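J.: how would this look folded up:
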Amino acid sequence: MDASCDLEVDVNGEETFFVHEKVVSSYCGKLRKLLGKSKYPPKNLKVIFNDFPGGPESFELISRFCYNNGKIVINPYTAPRLFCTAHYMEMNETVTGSHNLVEKTEKFLEEMKFWSWPELLYALKYVVVSSKILQNCLDSLVARLIFAESTPSCPSISSPESSGLRLSTDSKSTESGQTQTRFLRSTWWFEDLVKVLTPDLVKSFVKSIVFHNFDHGVTSRFLVYYHKSRFPTAGPKEKREITESVIDSLCLLNQNSVSCKNLFGILRVSSNLNINKISKTNLECMIGSRLDQATLDDILVPSPHGSNYLYDVNLVLQLVKYFLAGKDGGGGGGDLLKKVARLIDLYVAEVAPDPRLKPYKFLAIVKALPECARDSNDDVYNAIDIYLQVHKGLSDEEKTSICACLNYDKLSSQKYNHLMQNDKFPSKVTKMALEAQQLNLENLFLDMDSQKRSALPPCETETKDGRHTQVVLYAKQVVPRGGKMDIVNENEKMRAHLEGMQWRVVELEKVCKKMQTQMTKILKSRLSRQTSAKSLPRLCS
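T.: Predicted coordinates:
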């Protein structure tokens, strides 16, 4: 070691340099400030840097600059390191007032739009200290992607490895080979950027992509690829940062370009990461807006730690809420709404056997969608049947409140018959179902004209206030009104009433069909006579 080297510099604990204090400090403002405050004699000076940008290699570069009277070769591979180090060491002025390294490197970096793809990737690692230079670097990268997309035959844009992959597939003439070639051509840059983009840079990169109107579909696939590539080897804190960055970046894209399945994949791995509330809400909103694309396996998300339920029921309730909000409240009974209703009915049947699922939570799932979403309540009935079978300790009041979500008018005859004989349902519920069916019969009878009524099987008649009330007695033959009914003790009697009611409904349907057939024949006959009369000459008519 040269005896005149009176300054010892420890760089990030990785390497120690012995330099001349006057030579280096004449160019480095930070060193001048530190040494000016030092109480130690000149021959015992030591400086420790724990966060030196670029490590020992970067310090060696600025040492050459200082020992060469402020001269150094600046190129795309040295400029990023020199720029960051110059900022850190405050090399924007010198003792002589010249050789401003910050200004020199900044001017050189302004021309990075002409750099090659590898040079831009290298620069991206070091230019974070300046938002202006960073934005120029990101814009230049996106410009390269757009150029590669518009000129797919140019292999020099991508890295050598990806170019080899593309050229090897270009020789295939099959349709699958061409599809693979197009896929590789649009995704060749994924691996390169995964290696250099930090979670903090991902969102800035996507903002630049959106600004330059690059393909959102390809961008969403990159974000998913980034998450899958970086997540497994990251620590808990970095996993949370990666996930939040990817979610926030996906929100910037056209939502039609984001896959629902990929969103659920991110949701599953983030459930126990304690990500921030904004990112969590954004993810749930994105999934909820396309809940009609989800499958049963997608929404069967295990409940987070500390929850009593087998599945995350609260999550599904939130997804339905966001779906309805995006569909103007879910009114109108559209196809998407009905599709979501079928999905939720399947979900309710899956969670019903959970012995820890409370009645109010089960009821909340069933009633999460408006009545117009379901054409049939058969699946809801099946889920309630399973729930009552597992939760045998419920009181009659609790069972009745659960069954209140059933629309008896939307039950098929098969499910209705099963309900009448199902002893898991309280008698009050069975009575309400019978009364609903009786009301339907009355309405059906009232809608008939007199000719159809006369064709019905004979029944008792009664006059009230001088008006014929056959409809009331017709319904009374099926289900007696008033008084208390002990359904449990009168199952056989009820079954007989039900059979009689079903027989009468069948007879009504037969009469209606017969009347429709006769009316059709009459109309056709009249129409044919009118047509033949018009076709005859006037004298012959």
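J.: when you work out contacts or count neighbours from here on, use the C-alpha atoms and nothing else.
T.: Fine.
J.: list the buried ones in stretch 487-497?
T.: Using 16 or more other C-alpha atoms under 10 Å as the burial criterion, the residues of stretch 487-497 that qualify are 487, 494, 497.
J.: before we compare anything, build this one as well:
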Amino acid sequence: MASEAPSTPSKRQAWFCTTGLPSDVVIEVDHMTFHLHKFPLMSKSKKLNDLITQQEKEQLSLNKLNYQNDDDVESDEEELEEQEQCHVSLANFPGGVETFETAAKFCYGVKIELTAGKVTSLRCAGEVLEMTEEYSENNLISKTEKFLTLNVFANIRDSIKALKSCENLYPLAENLGIVERCIHTISSKASLYDPTSFGWPVNETPSAVAGGATAAKSRNPWIEDLAKLSSPMFNRVISSMRENEINEDIIETCLMHYANRCFPGINRANRNPPVSSSSSSMIPSEKEQRELLENIIANLSPVRSSRSPATARFLFGLLRTANILGVSVARKSDLESKIGAQLDKATLDDLLIPSYSYLNETLYDVDCVERILDYFLECYEEGEIEGGNVRGLTAVMVVGRLIDGYLSEIASDSNLKPEKFCELAMSLPEQARLYNDGVYRAVDVYLKAHPWISEEDREKVSGVINCEKLTLEACTHAAQNERLPLRVVVQVLFFEQLQLRQAIAGTLLSAEAGAADDSPQPSINRQSNDDVEGEDRRVATWRATKRENQVLRLDMDSMRTRVHELERECSSMKKVIEKIDSVGTPQNEGNKGWKKGSFGRKFGCRFKTQVCDSHESSVVETRKGRHHSKNTHQH
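T.: Got it, this is the predicted structure:
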């Protein structure tokens, strides 16, 4: 059997059976003309038998009529042979030329090879040609049904391949129940797989997860096969999984693969679209892409969980694509809620969502990040973060650092309003920031990038800093920062002084306690000659501690000098502020002295003013007293 190409492109291709016998039937399928023989076709196909028999009867009646009307009939054998050859046209044949060729070979007794991708079209071809068991034994329908039952429906990958081939066989494949059986098999077989063996994440950079991705494909290649289905067919499979209560992790895993295939831009590490052999006409329109993305988002698990297979990076990629395609507000809200449940697993790069709306003047979509943060805090307050209170507190602190980094990144945007900056900075609870160095850095960047804002706005922006939570390094920088308002600088100086005092007091107490606890007591500890070595070790420890105390005293002297300098600076600033008060309130000229509490009211400091009124002499005397008692104890 062989096919013969046409001499010109306009002609049909011809297919001849190389049996040596002249063909007596011509069957046209699409662009191909098959020159075959009646007997093998009519013995297997009831449809072809009926068509050929009917055509023979019509031809016979026509020939009789022509012979009766023609008195001068001359025998023309060639013309009679052409008239005896039947012509059958099979329009819209399932599977096209290739499938009919295989069916024709089956009629001739040629052994055919069945595969998961071809068996569905052959099953439909057998239905069209009526190749039933009642008409002929061991016919095409029974052969393909047996292969489907024993081979295809016993394996999830073969079922997916068969389902994929059904996409071009509608509605016949649906009417024959092949589609439903494939979907049922996929759904039931998927429940047998362990979602923890999928090897996520699947959307990171190839170099970062090359080994994991390869392992995932080798363990569960059916996930990749499922992602090749069309959107309607894929949605039916997901719906069937939900009806059968398949593990949500498995469903989300399938959705992630499908989304990455349909929208390559979701993975920011790989923006190049996959190479495809399809023509440009097959590229879906923007509307079709939007509907596809909405279906993917709708099929994601509605349960907010920080342990979802859908990673934060993948969800942020979906959100960016949703903004570009103009997905409905409801679907974007669902996506933002799901992102909020695992915001602590996001990165700063994830949060930098470009602003696609002309209504937003800022470079990045700050409103979106604020909504996501609200969803996260809602999960935290309701106790929905897995791991209990400790895990929740850790997650909040991670998000606190993340938001501070985001604030530093967007602070240089000239279109970012002070109100929006303060609103986002103050959205976090107090326990989210162990130190305020991050938010101080963001404020410093904002003030540097917005030198034109009013003094009132400068006060408002600087007010998000809790000076009490600044480290000594941040305090040192802030005390010399000319961009900060005077009130904030005063607060910083005070708390820096307070931290130094507490450090000195703590050092003194620990040094005294260490010396008392580690002093040698040989008369008590030496109970026998066997304890000599242990006693020597204790003496050595005591001597080492004594040397450490001497080093600590040197450090304390340095700190004491710094405290004295800060106290002098604070005292001079009080005098300056007193002058400002006296100039600003002339009606109170009779009372120009420093009013207790006026400092705190004017500058909004959250501390008692008498702390700054300590005198150097009293501090030195107190410490001298401690040293005197300590020396007495040692001697």
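J.: what value does the TM-score take for this pair?
T.: Overlay of the two chains. TM-score (TM-score structural alignment, normalised by the length of structure 1): 0.56; 426 aligned residues with a C-alpha RMSD of 6.3 Å.
J.: looking at the buried residues of stretch 487-497 of structure 1, spot the one nearest S58 of structure 1.
T.: I487 (88.2 Å; C-alpha to C-alpha).
J.: so the closest one sits against K424, correct?
T.: No: the pair I487 of structure 1 and K424 does not pass the contact test of C-alpha atoms under 8 Å, sitting 11.8 Å apart.
J.: quick one: what's aligned to D379 of structure 1 in structure 2?
T.: For D379 of structure 1, the aligned position in structure 2 is G438, judged by TM-score structural alignment.
J.: which helix or strand contains its match?
T.: helix 437-449 (DSSP states H and E).
J.: which strands or helices does that helix pack on?
T.: helix 388-410, helix 455-462 (3 or more C-alpha pairs under 8 Å, 6 or more residues apart in numbering; DSSP states H and E).
J.: what's the closest non-adjacent residue to L315 of structure 2?
T.: Nearest in space to L315 of structure 2, with sequence neighbours left out and distances taken as C-alpha to C-alpha, 6 or more residues apart in numbering, is I339 at 6.3 Å.
J.: check which helix or strand the most centrally placed residue in structure 2 maps to.
T.: Relative to the mean C-alpha position of structure 2, the nearest C-alpha, by C-alpha atoms, centre = their mean, is the one of F314, at 1.7 Å. Secondary structure from DSSP H and E places F314 of structure 2 in helix 312-325.
J.: so what's the gap between that helix and the chain middle?
T.: 8 Å (C-alpha atoms, centre = their mean, to the nearest Å).
J.: list the buried ones in it?
T.: 312-323, 325.
J.: same question, stretch 419-438 of structure 2
T.: Buried residues in stretch 419-438 of structure 2 (16+ other C-alpha under 10 Å): 421-422, 424-425, 428, 432-433, 435-438.
J.: which other residues reach that stretch?
T.: 370, 374, 393, 396-401, 403-405, 407-408, 411, 439, 460-461, 464-467, 469-471, 474 (C-alpha atoms under 8 Å, 6 or more residues apart in numbering).
J.: quick one: distance of that stretch to the chain centre.
T.: 25 Å.
J.: translate I410 of structure 2 into the numbering of structure 1.
T.: Checking TM-score structural alignment: I410 of structure 2 goes with V351.
J.: from what I can see its match touches S303, true?
T.: No: V351 of structure 1 is beyond contact range of S303, at 11.5 Å (criterion: C-alpha under 8 Å).
J.: who's more crowded, those two?
T.: V351 (22 against 17; other C-alpha atoms under 10 Å).
J.: host element of L122 of structure 2?
T.: helix 119-128.
J.: apologies, that question was intended for F445 of structure 1.
T.: Counting by DSSP H and E, F445 of structure 1 is part of helix 427-446.
J.: can you check which part of structure 2 the helix or strand immediately after that helix in the chain sits on?
T.: As assigned by DSSP H and E, the chain's next helix or strand after helix 427-446 of structure 1 is helix 450-454. Counting by TM-score structural alignment, helix 450-454 of structure 1 falls onto no part of structure 2.
J.: S289 of structure 1 maps to what in structure 2?
T.: Counting by TM-score structural alignment, the partner of S289 of structure 1 is A341.
J.: correct me if wrong: that match contacts G383.
T.: No: contact between A341 of structure 2 and G383 fails when scored by C-alpha under 8 Å: they sit 10.9 Å apart.
J.: same drill for these two, tell me which one is more crowded.
T.: Neighbour totals were compared for A341 of structure 2 and G383, and A341 leads with 27 against 13 (other C-alpha under 10 Å).
J.: measure the more buried one to F153 of structure 2 for me?
T.: According to C-alpha to C-alpha, to the nearest Å, A341 of structure 2 stands 39 Å off from F153 of structure 2.
J.: I figured the residue nearest to L315 of structure 2 hits G317, correct?
T.: No: at 10.7 Å, I339 of structure 2 does not count as touching G317 under the criterion of C-alpha under 8 Å.
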